[in-house]
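Engineer: okay, here's the prediction I keep looking at, along with the sequence it came from:
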Amino acid sequence: MGKRILITGGTKGIGLETVNQLIDRGHNIIVIGRDFSKFPFENSGQVKTIAFDVSKVEEIPALVSEIGEIDVLINNAGIAKAVSYFDYTPEQKEHIIKVNLDAPVTFIREVSRYFLKKGEGRVVNVASQAAQVGHPDIWYGITKAGLINATISFANLLGEKGIAVNAVAPGPVSTDMIKTAPPNKRLEQVLHRTYLGRAATAAEVAEVIVWLAAESPAYVNGEVININNGVQYVKNIL
């Protein structure tokens, strides 16, 4: 029987591929995104779309209440600013913290009300290798590190109640963000240090997310699965 799964940022990249794989496995998906103009599953009977900007954190409780009971939450929405730490404005810092950290924590808090009532539920957070090795976008790395901490903290709080909270931490993924980026020495060195000498595909990361969302054993809880093909640390290439 298919699960009812809520995913944020499901209109492109890893999120879109995750939606595709969840459809193939027979699940019913609620996709939150800002722009559905190029979304290919708009007419799928398994998919409901909600146009919403997750930076509007104060509106998330009402949104979750409107959506109602779900089985799984996938916190995928995230942004990077590609701004030097010298140049970050207070508004840019506030925005990235809201999207990458405040919003997913608020979604977990709100959906856990339903999970606690029925004694089960799953959360998958999409973090990043940047949380562990640093990133040129300082606040991107900081917020993703915070998301990993939130994953472990919520697993500690909710695990004994039958709720699994896990995360994935991908390295470089071949999405439009990388494909359209200018030459980058750090990225080249990261890719060179992988066993396969390439970035992950969105499908490869999505397979792990789907496994955690609907297929992994209940004992897998509070885990952070690194998807970086052997890259652990790249010295002085920030």
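Structural biologist: Ah, there it is. Numbering: from 1, shown residues only.
Engineer: all contacts plus neighbour counts: C-alpha atoms, from now on.
Structural biologist: Fine.
Engineer: so which residues of this structure form helices?
Structural biologist: 13-24, 60-67, 90-97, 103-118, 130-133, 138-158, 176-179, 185-193, 202-210 (DSSP state H).
Engineer: which strands and helices sit next to the last one?
Structural biologist: So the one you mean is helix 202-210. Secondary-structure packing of helix 202-210 (3 or more C-alpha pairs under 8 Å, 6 or more residues apart in numbering; DSSP states H and E): helix 13-24, strand 163-170.
Engineer: what about residue 232, how many neighbours?
Structural biologist: 15 (other C-alpha atoms under 10 Å).
Engineer: what is the end-to-end distance of stretch 63-78?
Structural biologist: End-to-end distance for stretch 63-78: 18 Å, by C-alpha to C-alpha, to the nearest Å.
Engineer: hmm, who's touching that stretch?
Structural biologist: 3-10, 14-15, 54, 99-100, 104, 107-108, 110-111, 114-115, 120-126, 213-214 (C-alpha atoms under 8 Å, 6 or more residues apart in numbering).
Engineer: what's the distance between it and the middle of its chain?
Structural biologist: Computed by C-alpha atoms, centre = their mean, to the nearest Å, the separation of stretch 63-78 from the middle of its chain amounts to 12 Å.
Engineer: contacts only, for residue 79.
Structural biologist: When contacts are counted by C-alpha under 8 Å, 6+ apart, residue 79 touches 96, 99, 100, 140.
Engineer: pasting the second one now:
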Amino acid sequence: MTSTTNVPRTALVTGAARGIGAAVARQLARDGLAVGVLDLDEADCAGTVRAIRDGGGSATAVGADVADEAAVTAAVARVAAELGPPTVLVNNAGVGPRAELVEMTTDQWDAVLGVNLRGPFLVTRAVAPYMIEAGWGRIVTMSSISAAGDAARVDYASAKAGLLGFTKSLALQLGRHGITANAIAPGFVVSDMTRTSARRLGLDFEEFKRSAAQSIPVGRVGQPEDIAHTASYLVSPGAGFVSGQVIYVAGGPVA
């Protein structure tokens, strides 16, 4: 198996323009990785890339719809050309609009599963050959505690549950190549998604967070950096015997 000292240290993080993805990208850059910062609009990635470069790191912005096969293929090839073959992948891009089942259209269902489930498949498929060639790789995919069921978002919950089977299957299939695959399932984390939820409920976001914190054993809501620190460990050389796992980062046990 390839020595980790000879492995290209390039990561690709999807949905990295803001929130959890941006925090993960910045953390991996601090860990010494060059980072491909991918989001739907390349211009939106500028802030994350600037923060990485200001800290002395290396990063490039890439725009692509993760549900678009041709766009994903081109984006991964560009990252490989500009930063080096990616051997670390964090599948973070996701959407989660709320819709009642009886009101949900097939287009809405397809759009949510396209980003949340098809996207990780397309990006992982495009990156995996670089990992196989290197004989080393780390894949981290963002699921959610919603994978256990979400009354407000059956499409989102279905996609996030699918990612658990996807992750475990990757671990079984790719382990012989020195590649690990794990999933992170965040609980309540400060993000655009939770801010949107508060607005839909007509609640002040600070009050929304305080209310959520009351049911979390550690007494606070999560921050994007909480997820970034977990991703940092899972993609490290030291996590080579951790694969096919779901790590709940939710401030307490999840039923």
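Structural biologist: Alright, I've got the coordinates. Keep in mind that what you see is a predicted model, and the values were worked out from it rather than measured.
Engineer: circling back: to residue 219 of the first structure, which of the helices of the first structure lies closest?
Structural biologist: Between residue 219 of the first structure and those, the shortest gap by C-alpha to C-alpha is with helix 138-158, which sits at 11.2 Å.
Engineer: average gap between the closest one and the second structure?
Structural biologist: Superposed on the second structure, helix 138-158 of the first structure shows a mean distance of 0.4 Å to its aligned residues (mean C-alpha distance after the TM-score superposition for the first structure).
Engineer: angle of that helix against helix 90-97?
Structural biologist: Orientation check (axes from the mean of the first three to the mean of the last three C-alpha atoms, to 10 degrees): helix 138-158 of the first structure against helix 90-97 gives 40 degrees.
Engineer: could you say what helices and strands helix 138-158 of the first structure packs with?
Structural biologist: Applying 3+ C-alpha pairs under 8 Å, 6+ apart, one finds that helix 138-158 of the first structure contacts helix 90-97, helix 103-118, strand 121-126, helix 130-133, strand 163-170.
Engineer: buried stuff in it?
Structural biologist: 138-152, 154-156, 158 (16 or more other C-alpha atoms under 10 Å).
Engineer: sorry, back to before: of all the contacts of residue 79 of the first structure, which comes closest to residue 185 of the first structure?
Structural biologist: Distances from residue 185 of the first structure to these, taken as C-alpha to C-alpha, are shortest for residue 140 (18.5 Å).
Engineer: show me the contacts for that closest one.
Structural biologist: 79, 80, 81, 96, 100, 130.
Engineer: what about 10 Å?
Structural biologist: By C-alpha atoms under 10 Å, 6 or more residues apart in numbering, residue 140 of the first structure lies in contact with 78-83, 93, 96-97, 100-101, 127-128, 130-131, 134, 146.
Engineer: now it: how far from residue 171 of the first structure?
Structural biologist: 13 Å.
Engineer: my read is that residue 28 of the second structure contacts residue 227, right?
Structural biologist: No - counting by C-alpha atoms under 10 Å, residue 28 of the second structure sits too far from residue 227 to count as a contact (11.8 Å).
Engineer: the more surrounded of these two?
Structural biologist: More crowded of residue 28 of the second structure and residue 227, by other C-alpha under 10 Å: residue 28, with 28 against 24.
Engineer: the more buried one -> the first structure?
Structural biologist: Aligned counterpart of residue 28 of the second structure in the first structure: residue 22 (TM-score structural alignment).
Engineer: so its match makes contact with residue 10?
Structural biologist: No - judged on C-alpha under 10 Å, residue 22 of the first structure makes no contact with residue 10 at a distance of 11.3 Å.
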